[in-house]
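# Let me see the structure of the following:
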Amino acid sequence: MLRVAIVGASGYIGGELLRLLFGHPRVTVVAATSDRLAGRRVDGPHPNLRGHTDMCFVGHDALESVDFEVLFLAAPHRETMGKMAGFLKLAETVIDLSGDFRLRDPETYAFYYGATHTAPHLIPEFTTGLPEWHRAELATSDRISIPGCMATAGILAVRPMTQAGLIEGTVRVDARTGSSGSGVSSGPAGAHAERSGALRVFAPSRHRHEAEIAQATDRTVRMTATGVEAVRGVQVLCHAKLASGVSERDVRSAFRAAYRNEPFVRVIAQRHGLYRLPEPKILTGSNFCDVGFAVSADDGTVVLIGALDNLVKGGAGGAVQCLNVRFGWPERTGLEFPGLHPN
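Prediction:
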């Protein structure tokens, strides 16, 4: 059994890592850290784990005396980079879910995160944790950076088109996300009285995931993000101009070619039915990302759509999928849950 530890295990992403890894047949969780909750049971902040574990949180310093091979980092953006050198000494394989090593250019990081990158020399060591487009590199990488949730949906929706040369110009992304995307410590804006019933445009421009989508697709990207009533779920609508002569059949063929053999990406673009385009509601708890499209032949444009559970495929599930790739296990291992309907 592979021995793993989780840093920052008290948050939503940390809870999802615990849920998935406790059920993983090839993994043993040996430590879950939280300085604030050290000594308390993990099923306190994660009540869904009651009856599954007697584990208690430990402080971050306790990791130095624990034997493990893989370290998952669910620590905050801007803080992780300053501690990364120390984390790399603790485990052979480090899988980072913060935003600190997603962007390849330190200046781009500073622009979007509002802070100077304090460990730019470590950025080249990290492989983007998106198996659909980086599987070969992930199979041998011990430094993995998981993309952001809206970035994952956007990249999976847009990249088949850019790889095939089917769109041109700027891609405009309209993203919607549930409240869990704000994390446990979301502040007053996340209170039920303020959030319920609201469609809050919290990032009218310059959302940091914009840079990740641009980096992965080699396109100029402009993105807005809106918080919606849901707790879980991300949906992105990516508007683009089709290249001259591109038909709906060309678009469908590009998606099928890109994702024909992918275990966690489904192409959903149907003419009939309740869920004829990607819908996060039916993906809750699953590691799937559904992608689809709608072509407007009259003006030569296309809407590329992606949907996922932000805490699973857009976070912890993506990290576990990368773990499976890295150690040569079937990618569905520990990730078989198909989602719920009705939900």
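
# CA only for contacts and neighbour counts going forward, please
Noted.

# what's in contact with the lengthiest strand in the chain?
Longest strand in the chain, counting residues (DSSP state E): strand 167-177. Residues outside strand 167-177 that contact it (CA atoms under 8 Å, 6 or more residues apart in numbering) are 150, 154, 161, 219-228, 230, 232-243, 310.

# could you point out which element follows that strand?
helix 192-195 (DSSP states H and E).

# where exactly do the helices run in the chain?
For the chain, applying DSSP state H gives helices covering 12-22, 80-88, 106-113, 131-138, 149-163, 192-195, 208-217, 248-259, 317-326.

# out of those, which comes closest to T53?
Of all these, helix 12-22 sits nearest to T53, with 8.2 Å by CA to CA.

# counting contacts, what elements does the closest one pack onto?
Judged by 3 or more CA pairs under 8 Å, 6 or more residues apart in numbering; DSSP states H and E, helix 12-22 is in contact with strand 2-7, strand 27-32, helix 317-326.

# Let's have these in CSV, adding mean neighbour count and distance to D43.
Converted to CSV, the helices and strands packed on helix 12-22 look like this (neighbours: other CA atoms under 10 Å; distance: least, CA to CA, whole Å):
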stretch, mean neighbour count, distance to D43
strand 2-7, 21, 15
strand 27-32, 20, 12
helix 317-326, 25, 19
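
# which residues touch I123?
For I123, the contacting residues are 101, 103-104, by CA under 8 Å, 6+ apart.

# One more pass at 6 Å, please.
Residues in contact with I123 (CA atoms under 6 Å, 6 or more residues apart in numbering) are F101.

# separation between V201 and L311?
20 Å (CA to CA, to the nearest Å).

# pretty sure S179 contacts V228?
No: checked against CA atoms under 6 Å, the pair S179 and V228 is beyond contact range at 7.2 Å.

# what's the burial count for S185?
As a burial measure, S185 scores 10 neighbours (other CA atoms under 10 Å).

# I meant M1, not that one.
Other residues lying near M1 total 9 when counted by other CA under 10 Å.

# Okay, buried residues for the longest strand of the chain please.
167-168, 171-177 (16 or more other CA atoms under 10 Å).

# this one as well, want them side by side:
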Amino acid sequence: MKNKKTIRAAIVGATGYGGVELIRLLQAHPRVEITSVISSTNPGAEIIQGFPHLTNIMLGTLDAVDPQLIASKADVVFLATPAGVAVELAPQFLQVGLKVIDISGDYRLKSPELYEKWYKRTPADAALLEEAVYGLCEVWGMEVNDTVRLLSNPGCFPTAILLGLIPAVAAGWIDLNTIIIDAKSGVSGAGRGLSLSSHFAEVNENFSAYKLNKHQHIPEIEQALTRVAGKPVVTTLTTHLVPMNRGIMATMYASVAEEARTDADFVNLYNQYYEDRPFVRVRKAGTWPATKHVTGSNYCDIGFAVDERTGRVTIISVIDNVVKGAAGQAIQNLNLMMGWDESTGLMFAPMYP
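Predicted coordinates for the structure are as follows:
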């Protein structure tokens, strides 16, 4: 399938924020045709009933989950589903010959025991967990190729956090025992389902921390950092909900290891690490990114501040959680799987203001 001119794509979970964002982005992709959009909760309904903004853009009705039927008209399926669903669906789609890109998180952790502990759900088959390729494109993109059957798309918080930390970890520039992560997300990160915590009156004019020391993305972050460092890494992550639709800002603190470093040193290190990676933009010394700078785009912007007084560095990383943290990165992985330029269909400017 490598370098195939065009491919046919199906989207399961098309009525969630990640699924509808896949529709928006894939509609503009020059080498992808959306042939099926699937919903287990509302099959048979017209797409524009729930998403009027797709009028004259995406027509047709929502299909039911039928692996054989979907495989008859698609080459790859995106699983934009809640946690626990892909555990059941991915094996069925693989069995009928489809490539699977899972956005849900069911195949990110290599340890079934860790998944069960942090997600409170039955884990996927251990063999499939081992087979799944973790698609953090800027770090392990070389592993994403046409031989991959099952691709695990990184989580939104881990994407921002890992892109912000990994170059410094790989270079040995920070003390691994001192990493503290303070991350904030817009409300869309909680998904489209209704809950008390996402009601307007609960979120508006409010700022709250949640899942302290229990967020399911903690083991994913530690798994990736351990892989880079070559030894176990344990972190502290505090997540916050902020009253905006989209965006993640991850602020990381760590002690600078051994010799003193400057802002310019970190800028140079990160520019070298992410050289030729189109979606990471490293800020010049003394300037820092904001979530508005990446809204609606597949970019991750990173900035630094070294405090010579305390010997610590502050690393700020921002992404759009629905694009780079979900649908956009999934398409970036699809491009790599197909042997296309990773930026195909994704080189659009952020929305502003």
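
# nearest to A297 of the first structure, of the helices and strands packed on helix 12-22 of the first structure?
helix 317-326 (34.8 Å).

# The longest strand of the first structure vs helix 208-217, what angle?
140 degrees (axes from the mean of the first three to the mean of the last three CA atoms, to 10 degrees).

# one step back: and the buried ones among the contacts of strand 167-177 of the first structure, selectable in PyMOL?
Restricted to buried positions by 16+ other CA under 10 Å, the PyMOL selection for the contacts of strand 167-177 of the first structure reads:
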select buried, resi 150+154+161+219+221+222+223+224+225+226+227+228+230+232+233+234+235+236+237+238+239+240+241+242+310
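
# what range in the first structure matches stretch 75-82 of the second structure?
Mapped onto the first structure using TM-score structural alignment, stretch 75-82 of the second structure covers residues 69-76.

# can you put the buried residues of strand 167-177 of the first structure in CSV and add distance to A297 of the first structure?
Converted to CSV, these look like this (distance: CA to CA, whole Å):
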residue, distance to A297 of the first structure
I167, 13
E168, 15
V171, 18
R172, 18
V173, 20
D174, 21
A175, 24
R176, 26
T177, 29
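
# Tell me which two of those residues sit farthest apart.
So, the buried residues of strand 167-177 of the first structure by CA to CA: farthest apart are E168 and T177, at 26.6 Å.

# any idea how far G178 of the first structure lies from E107 of the first structure?
With distances taken as CA to CA, G178 of the first structure is found 29 Å from E107 of the first structure.

# which of the two has more neighbours?
Using other CA under 10 Å as the criterion, G178 of the first structure and E107 rank with G178 on top: 19 against 14.

# so what corresponds to that one in the second structure?
In the second structure, G178 of the first structure lands on G186 (TM-score structural alignment).

# residues touching that match, list them.
Counting by CA under 6 Å, 6+ apart, G186 of the second structure touches 242, 244-247.

# again, only using 7 Å
By CA atoms under 7 Å, 6 or more residues apart in numbering, G186 of the second structure lies in contact with 241-248.

# so who does E130 of the second structure touch?
K110.

# follow-up on the earlier one: nearest to V32 of the second structure, of the contacts of G186 of the second structure?
Minimum distance to V32 of the second structure across the contacts of G186 of the second structure is 25.4 Å, recorded for R246 (CA to CA).

# hang on, isn't that closest one packed against D320?
Yes: the criterion here is CA atoms under 7 Å, and R246 of the second structure meets it with D320 at 6.0 Å.

# quick one: common contacting residues for those two?
T295.

# Quickly note the distance from the closest residue to V246 of the first structure other than its chain neighbours to T217 of the first structure.
Excluding its sequence neighbours, the residue lying closest to V246 of the first structure (CA to CA, 6 or more residues apart in numbering) is L166, at 6.4 Å. Per CA to CA, L166 of the first structure is found 12 Å from T217 of the first structure.

# show me what contacts V77 of the second structure?
The contact partners of V77 of the second structure, taken as CA under 7 Å, 6+ apart, are 9-11, 98-101.

# out of the residues you listed, which ones does the first structure keep as well?
Counting by both residues aligned by TM-score structural alignment, their matches' CA atoms under 7 Å, the members of the contacts of V77 of the second structure that carry over to the first structure are 9-11, 99-101.

# which residue in the first structure lines up with D66 of the second structure?
Under TM-score structural alignment, D66 of the second structure pairs with D61 in the first structure.

# ditto for G172 of the second structure
By TM-score structural alignment, G172 of the second structure lines up with G165.

# distance of the residue of the first structure positioned farthest from its centre from K241 of the first structure?
Largest separation from the mean C-alpha position in the first structure: D298, at 34.5 Å (CA atoms, centre = their mean). Going from D298 of the first structure to K241 of the first structure by CA to CA gives 12 Å.

# The first structure: which residue goes with T238 of the second structure?
By TM-score structural alignment, T238 of the second structure lines up with T224.
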